[in-house]
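> one predicted model, sequence on top.
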Amino acid sequence: MAAPQPSEPDSASPAIGRSLLWPLVAVGLGFLLVYNSFDASAGVPPAPSVVSLPAASAPAAPTPSASAAPPELPPSYPKRISIKSIAVDAPFIPLAIGPSGQLDAPPANDANLAGWFKNGATPGERGTSVVAGHVDTKTGPAVFLLLSTLKAGNTVDITREDGVVATFEVDSVETFSKADFPNERVYADKGTAQLRLITCGGVYDKKKKDYEDNVVVFAHLTSAKNP
């Protein structure tokens, strides 16, 4: 099943890079993340409050040994992303916050290109690394067209500049309304190496020239190796 598409053909759709909406928030230890849009008039939802977790009803589990700790890597810029289950093989471009205070989207003139928020964690580093890609452009399908079809257990490989290939396992794939995006849940630093893949989804609003939802893939680092 392909990612939700607009009711009119892809060739008539505007570039969705204009509407990857991520609210500008600070989570964890001052970790800055964003809700991206090229529409300067788009409303920015307030940053969520920190969720209080209920007290455990049973004794805490023993602290795992160092050998059982989740893997983490030193910082290194990503070079290429590969998701074999949906035939993704694409280079990266770094993304930054533009003059509007919102994250710049990947260029819409290259359908096979992923963007990485360069001021966040690098893929494999402790923290939440954010990767964005178009689902389609004016010319047709784009790099994250089939992102919504990923399943728990699928893997994502990211090759880094240091030569290490970081492998992430998908935990879940969820769709959220851009009008009520759960910033804390998506972007919070869990203390481990996390990955979020984000694209547009849901119904396409012709009047707003925008998709109503975002598709978010939640994944965590499972291994790292030299090719």
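Ah, there it is.
> only C-alpha atoms from now on, for both contacts and neighbour counts.
Noted.
> which strand or helix spans the residue positioned nearest the centre of the chain?
Taking Cα atoms, centre = their mean as the criterion, residue 197 is the residue nearest the geometric centre of the chain, at 2.6 Å. Assigned by DSSP states H and E, residue 197 belongs to strand 193-205.
> picking that back up, so the residue nearest to the centre of the chain makes contact with residue 220?
No. Look at residue 197 against residue 220 with Cα atoms under 8 Å: they stay out of range, at 11.2 Å.
> which residues of the chain fall in strands?
Ranges of strands in the chain, per DSSP state E, are 25-27, 31-33, 78-83, 88-95, 114-117, 127-133, 136-137, 140-141, 155-160, 165-177, 193-205, 210-225.
> output those as a markdown table; include the columns distance to residue 149.
Listed next are the strands of the chain as a markdown table, based on distance: least, Cα to Cα, whole Å:
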| stretch | distance to residue 149 |
| --- | --- |
| strand 25-27 | 28 |
| strand 31-33 | 25 |
| strand 78-83 | 12 |
| strand 88-95 | 12 |
| strand 114-117 | 18 |
| strand 127-133 | 15 |
| strand 136-137 | 15 |
| strand 140-141 | 15 |
| strand 155-160 | 13 |
| strand 165-177 | 8 |
| strand 193-205 | 12 |
| strand 210-225 | 10 |
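> comparison target, given below:
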Amino acid sequence: MSASGLYELAEEEERRRKRAPWGVIALVLLTGLALIRNGSGEFDIGPPQPASAAAPDSRTGTFAGAPAPLAFSAVERVRIPAIQVDAPVMPVGLDADGWIGAPPPGDPNLAGWFTGAVSPGEKGTAVVVGHVDNQQGPAVFYGLGALKQGNRVETLRRDGKTAVFEIYGIEVFSKANFPGDRVYGSKGTPELRVITCGGGFSKQKGYDGNVVVFARLVAVD
């Protein structure tokens, strides 16, 4: 690796050590958080919404065959084969209003990894966000609500490893009563949340909810 590459990794690790503890950020996120606020919703057929049968199952903690947590590494790409997602990932943080930022809406095939949480595969809950649509049409996570338990999410990391997560639940939560502790809280094992807009839509307020995918680490490739 070049000297510039080593410097970039060292700088990223230093930023990671300095960020606020996740529990502190979670308190900020409990205040009616809307992760993605500017989906257009102006299409004849809206994005699919999760079926009631897709609600998270009751399993928690470790399970047979779970791989060991990985060390920190930035994520560069996310793939969700069941809905044909294969997108680059950019880092996002908190915006000036205390909301998790989103990737630029003009690029429909771009996701964001929230750097205030762990990286995908580390112990804790990693968060990936993306738009459901933009002014031109469906965006990267338009089909998120169509996912089912057992589908997989692959996150390609900068260290060359792919953290593979299995979905165990998909739900829609109101932005006005977003359960930040439930969504972002660590279960003590590597987990992933993939989030986009969902629920009802109005031109005045946009989407009134967020689709949240719950997944746990099941393999490392």
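Done, it's in. This structure is a prediction, so every number in the text was calculated from the model and none was measured.
> so who does the counterpart of the residue nearest to the centre of the first structure in the second structure touch?
Mapped onto the second structure by TM-score structural alignment, residue 197 of the first structure lines up with residue 194. Counting by Cα atoms under 8 Å, 6 or more residues apart in numbering, residue 194 of the second structure makes contact with 127, 128, 129, 212, 213, 214.
> identify the residues contacting the residue in the second structure that residue 83 of the first structure lines up against.
Under the alignment (TM-score structural alignment), residue 83 of the first structure pairs with residue 80 in the second structure. Contact analysis of residue 80 of the second structure by Cα under 8 Å, 6+ apart lists 86, 151, 152, 153, 154.
> out of these, who's nearest residue 33 of the second structure?
residue 153 (23.8 Å; Cα to Cα).
> wait, the closest one sits on residue 85?
No. Using Cα under 8 Å as the test, residue 153 of the second structure is too far from residue 85 to be in contact (9.3 Å).
> common neighbours of those two, please.
The contact sets of residue 153 of the second structure and residue 85 overlap at 78, 79 (Cα under 8 Å, 6+ apart).
> which one's more surrounded, the two?
Legend: neighbour count by other Cα atoms under 10 Å for residue 153 of the second structure and residue 85, higher for residue 153 (25 against 20).
> distance check, the residue mapped onto the more buried one from the first structure against residue 141 of the first structure.
Matched by TM-score structural alignment, residue 153 of the second structure corresponds to residue 156 in the first structure. Using Cα to Cα, to the nearest Å, we find residue 156 of the first structure at a distance of 20 Å from residue 141 of the first structure.
> still on that earlier bit, same list (the contacts of residue 194 of the second structure) but as a markdown table, adding distance to residue 75 of the second structure.
Putting the contacts of residue 194 of the second structure into a markdown table (distance: Cα to Cα, whole Å) gives the following:
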| residue | distance to residue 75 of the second structure |
| --- | --- |
| 127 | 11 |
| 128 | 10 |
| 129 | 12 |
| 212 | 19 |
| 213 | 18 |
| 214 | 18 |
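> show me the two of those residues that sit farthest apart.
The two members of the contacts of residue 194 of the second structure with the most space between them (Cα to Cα) are 129 and 214, at 12.5 Å.
> what's the match for residue 104 of the first structure in the second structure?
Under the alignment (TM-score structural alignment), residue 104 of the first structure maps onto residue 101 of the second structure.
> contact partners for its match?
35, 36, 92, 93, 94, 95, 114.
> ok, these vs residue 69 of the second structure, which is closest?
Nearest to residue 69 of the second structure, judged by Cα to Cα, of these is residue 114 at 18.3 Å.
> my guess is that closest one meets residue 120, correct?
No. Using Cα under 8 Å, residue 114 of the second structure is not in contact with residue 120, being 10.1 Å away.
> between the two, which one's more packed in?
Taking other Cα under 10 Å, residue 114 of the second structure and residue 120 do not tie; residue 120 has more neighbours (33 against 20).
> which non-adjacent residue is nearest the more buried one?
Of all residues not flanking residue 120 of the second structure in the chain, residue 126 sits nearest, at 5.2 Å (Cα to Cα, 6 or more residues apart in numbering).
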